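Participant: What follows is a protein structure lacking sequence information:
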């Protein structure tokens, strides 16, 4: 397990299956939720407090894509891969909504490491990323394949 404050950059050869990276927290607020949704996901339960009360959420809820964007920010701060976090594919789920006042944090576990046979300077790392609320309940879960590079010689 890597330390929570592990510095980078991280290279392919630094990683081991089972490594766990933990982020700091990011607090959501209603203004951020509405502003993001107005631009990218303009549905009433994301943009209008009164309409949100009548929705299945019962109150203003962040777009899943907003939660995904916050997750990405936390990942970039927590997992500084050499040459950046370059996603190849992902499977994403939102088991619970994110609300104003929620404090999100990320736990990212390395599931698999596959060095490339044709490009020895790189490989594919499969990670599970959980975006958790302040009580530890998952708000987002994703399995992602990320390109990782070996340290240059």
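Facilitator: Looks like it arrived, so ask away. What you are looking at is a predicted structure, and each value in this text was computed from that prediction instead of being measured. Numbering: from 1, shown residues only.

Participant: From here on, just use CA atoms for contacts and neighbour counts.
Facilitator: Fine.

Participant: residue ranges of the strands in the chain, please?
Facilitator: 20-22, 26-27, 86-93, 103-115, 122-132, 138-149 (DSSP state E).

Participant: Check the spacing between residue 11 and residue 148 real quick.
Facilitator: The gap separating residue 11 from residue 148 is 6 Å, by CA to CA, to the nearest Å.

Participant: ok so, going back, of all the strands of the chain, which one is nearest residue 58?
Facilitator: strand 138-149 (16.6 Å; CA to CA).

Participant: adding another structure so you can compare the two:
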């Protein structure tokens, strides 16, 4: 169901409807192209790093989170159009074998003063592994269309 700004209230929660399992090959493939640091590419280097084992790039976690959001319950009018983040944290590494899901909560809804046809929803999204541990927490601002008045 498409949600317009007028349908969204602070405190509303949305869940992901899919899960994505991350394997070692996906971690290394993403890292090779976008974040080619040794602790994302090589087990030996990863074992001696602060991660103490192979860990996905935080940007890989962010990309998977985006996919999970798009496939989840939160369906804002106009799509999930980001207007920036207030917070982006990776409290624990994403490891090979982790299975991710997302949960989101609306923190704030505000109509735009300069663009009456839209507004902004402040959304906290937590990306969780199979043990319910947060691997990413973000607070982002999403542009959402308002319902057209007749």
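Facilitator: Looks like it came in fine. Just so it is clear, the structure is predicted and the values come from calculations on it, not from any experiment.

Participant: quick one: TM-score?
Facilitator: After superposition, the two chains reach a TM-score of 0.92 (TM-score structural alignment, normalised by the length of structure 2), with 146 aligned residues with a CA RMSD of 1.1 Å.

Participant: Common neighbours of residue 11 and residue 148 of structure 1, please.
Facilitator: 81, 82 (CA atoms under 8 Å, 6 or more residues apart in numbering).

Participant: Can I get the strands of structure 1 in TSV including distance to residue 35 of structure 1?
Facilitator: Output for the strands of structure 1, formatted as TSV (distance: least, CA to CA, whole Å):
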stretch	distance to residue 35 of structure 1
strand 20-22	27
strand 26-27	15
strand 86-93	23
strand 103-115	18
strand 122-132	21
strand 138-149	20
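
Participant: Quick one: closest of the ones you listed to residue 54 of structure 1.
Facilitator: strand 138-149 (21.4 Å).

Participant: Structure 1: which residue goes with residue 56 of structure 2?
Facilitator: The equivalent of residue 56 of structure 2 in structure 1 is residue 62 (alignment by TM-score structural alignment).

Participant: Correct me if wrong: that match contacts residue 99.
Facilitator: Yes - here residue 62 of structure 1 reaches residue 99: they are 5.9 Å apart, a contact under CA atoms under 8 Å.

Participant: Tell me the helices and strands packed up against the longest helix along structure 1.
Facilitator: When structure 1 is parsed with DSSP state H, its longest helix is helix 64-78. On a contact count with 3 or more CA pairs under 8 Å, 6 or more residues apart in numbering; DSSP states H and E, helix 64-78 of structure 1 meets helix 30-40, strand 103-115, strand 138-149.

Participant: Just put the ones you listed in JSON lines and tack on mean neighbour count and distance to residue 16 of structure 1.
Facilitator: Shown next, in JSON lines, are those (neighbours: other CA atoms under 10 Å; distance: least, CA to CA, whole Å):
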{"stretch": "helix 30-40", "mean neighbour count": "16", "distance to residue 16 of structure 1": "36"}
{"stretch": "strand 103-115", "mean neighbour count": "20", "distance to residue 16 of structure 1": "7"}
{"stretch": "strand 138-149", "mean neighbour count": "22", "distance to residue 16 of structure 1": "12"}
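
Participant: Adding distance to residue 92 of structure 1, write those out as TSV.
Facilitator: Listed next are the helices and strands packed on helix 64-78 of structure 1 as TSV, based on distance: least, CA to CA, whole Å:
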stretch	distance to residue 92 of structure 1
helix 30-40	18
strand 103-115	14
strand 138-149	4
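
Participant: These: which one's closest to residue 91 of structure 1?
Facilitator: Once the helices and strands packed on helix 64-78 of structure 1 are compared by CA to CA, strand 138-149 is nearest, at 5.3 Å.
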